[in-house]
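Undergrad: What follows is a predicted protein model with its sequence.
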Amino acid sequence: MPELELNEEVKRQSLFARVSRSNGQLDYAMRVFLFLVSNDYYVPDIRNDWDVIKGMLGPMTTSVLAASYLSQHRNPTLSAILEKLFQYSILWTAKGDSDSLELVRWLLECGQDPNQIANYNCSNPGIHRPLELAVFSQKGDLARLLLIHGSNPNLKPLKGELSPLAIACSILNSELAQELVELLLSNGALPNEPSEGDGAENKPALHCAIESGHTGIAVLLLQRGANIQS
């Protein structure tokens, strides 16, 4: 795909204003998506830009046939577009945009991998999977949606990072921490992951709970088989 030169002035607002008048027509929407995919330096970090994208996708997200078609018919361009939209939807939901949660749901129904690794460019540079970001951002609805669609809470984190369960145990708000820990445990999270062999910097959830002063969570983890010697 052709890429714009980095030093070329892009009148972003004008582009989105023109597209927003297309009433969600697929050809206009595709132009914007191609622009996003072919220019990695551009991220819709302005809320108005993202709202325009959501508005264009509205008619498609209410169609069961659209999700079914997109999950079965793929090409490299379309796959790249949907993947980037999924990453943006996850990021904006984590930022507190509740409307983006429905877009996440639709993209999961279109076949997006809930365990895909990406650079979410959030305040914690160690966040690379959707479930990690959902827990770190304390968004229970997003975490629940990802788990329903197959997100694996036990995937080995990269060296030096925390598992979703350990992230939840590190949240200072005890009520939110408890809620997320229970959600993860009820969806198969293992208290002893990652194991000692995964690297000294990967703290088990029990250690994080104790360090954060969450006695109740620590007891719960022990009841679920957490190894106090780990």
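TA: Happy to help now that I have it.
Undergrad: use CA for all of it now, contacts and neighbours both
TA: Fine.
Undergrad: could you point out the longest helix in this protein?
TA: In the chain, assigned by DSSP state H, the helix with the most residues is helix 76-94.
Undergrad: The structure to be compared is supplied as follows:
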Amino acid sequence: MEAVLAHLRAAIEHGQYGVGDRLPAEASLAREFGVSRPVVREALRALQALGLTESHTGRGTFVVATAPAEHPTFGSYSARDLLEVRRHVEIPVAGYAALRHGPEDLATLDRLLTRMTSEADDHAWVALDTRFHIAVAAASRNPVFGKVIEEIRDALATQSAFLNRLGDRRRRSDVEHRGLLSAIADRDREAAVGAMTDHLDRVEQALEEIVRPARDPSSRR
């Protein structure tokens, strides 16, 4: 998927496809790159998240911009929307979780992390990642925080899958999550706040790196 996306993105950014042009059909792209149609479909979704294309059922995928949007979009929310809310919600949540959690919260978080580190399926890992963040909110003992995370859970899952594919975030997220859990378990509010802040900083950095301009596709041949 990464190779298909990289080629199509570069082709758009360097003018091989202009605004208003329709990209080749999924079947044609699958034959061209020697991959399955689901792989092509994932690449097309990533192009749309970057703001380069729009897909219309029955008509195809059309180029709408020759440079990525400043903030990728995941479902109904942009990455900026999500990060702003997450900084205002999940950072204090981590601190409250450190102060208020019970043994059952630690057991749930540890069980989720153990499953994440051994999970082979990327889609299953993304689901566990979302559940981990919801469980941190539950440990804060404030149900309003949990409701906020639930509201954006689909967008968070989409963003997480996007980052894992293109930003190699999965392994690093596991490490960051383990540090957060350690701080919560130690009832160290300051460390928990710092761990969540660092986690979100790294998410933002990975998104910024993905949005950087692609190389000219002619250099790939």
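TA: Great, that's in hand. Everything quoted here is computed from the prediction, not taken from an experiment.
Undergrad: After superposition, what is the TM-score?
TA: Once superposed, chain against chain, the TM-score is 0.26 (TM-score structural alignment, normalised by the length of structure 2); 110 aligned residues with a CA RMSD of 6.6 Å.
Undergrad: what's the next secondary structure element after the longest helix of structure 1?
TA: helix 100-109 (DSSP states H and E).
Undergrad: Please work out the angle formed by the directions of that next one and helix 76-94.
TA: Using axes from the mean of the first three to the mean of the last three CA atoms, to 10 degrees, the direction of helix 100-109 of structure 1 lies 150 degrees away from that of helix 76-94.
Undergrad: Can you name the element that comes right after helix 100-109 of structure 1?
TA: Defined by DSSP H and E, the subsequent element after helix 100-109 of structure 1 is helix 130-136.
Undergrad: same for that following helix, what does it pack against?
TA: helix 76-94, helix 140-148, helix 164-169 (3 or more CA pairs under 8 Å, 6 or more residues apart in numbering; DSSP states H and E).
Undergrad: which element follows whichever strand or helix holds residue 112 of structure 2 toward the C-terminus?
TA: Assigned by DSSP H and E, residue 112 of structure 2 belongs to helix 103-118. Counting by DSSP H and E, the next helix or strand C-terminal to helix 103-118 of structure 2 is helix 122-139.
Undergrad: quick one: buried residues of the helix or strand following that next one?
TA: Downstream of helix 122-139 of structure 2, the next assigned helix or strand under DSSP H and E is helix 143-151. Of all the residues in helix 143-151 of structure 2, those buried under the rule 16 or more other CA atoms under 10 Å are 145, 146, 148, 149, 150.
Undergrad: which helices and strands sit right next to the longest helix of structure 1?
TA: helix 26-38, helix 100-109, helix 130-136.
Undergrad: Can you list the buried residues in that helix?
TA: Neighbour counts over helix 76-94 of structure 1 (16+ other CA under 10 Å) mark 78-94 as buried.
Undergrad: Just list the residues touching the spatially closest residue to residue 49 of structure 1 that is not a sequence neighbour, thanks.
TA: What sits nearest to residue 49 of structure 1 in space, not counting adjacent residues and going by CA to CA, 6 or more residues apart in numbering, is residue 16, at 6.8 Å. Taking CA atoms under 8 Å, 6 or more residues apart in numbering, we find residue 16 of structure 1 in contact with 32, 49, 52.
Undergrad: tell me the secondary structure for residue 16 of structure 1?
TA: Following DSSP: H, G, I helix; E, B strand; the rest coil, the label given to residue 16 of structure 1 is helix.
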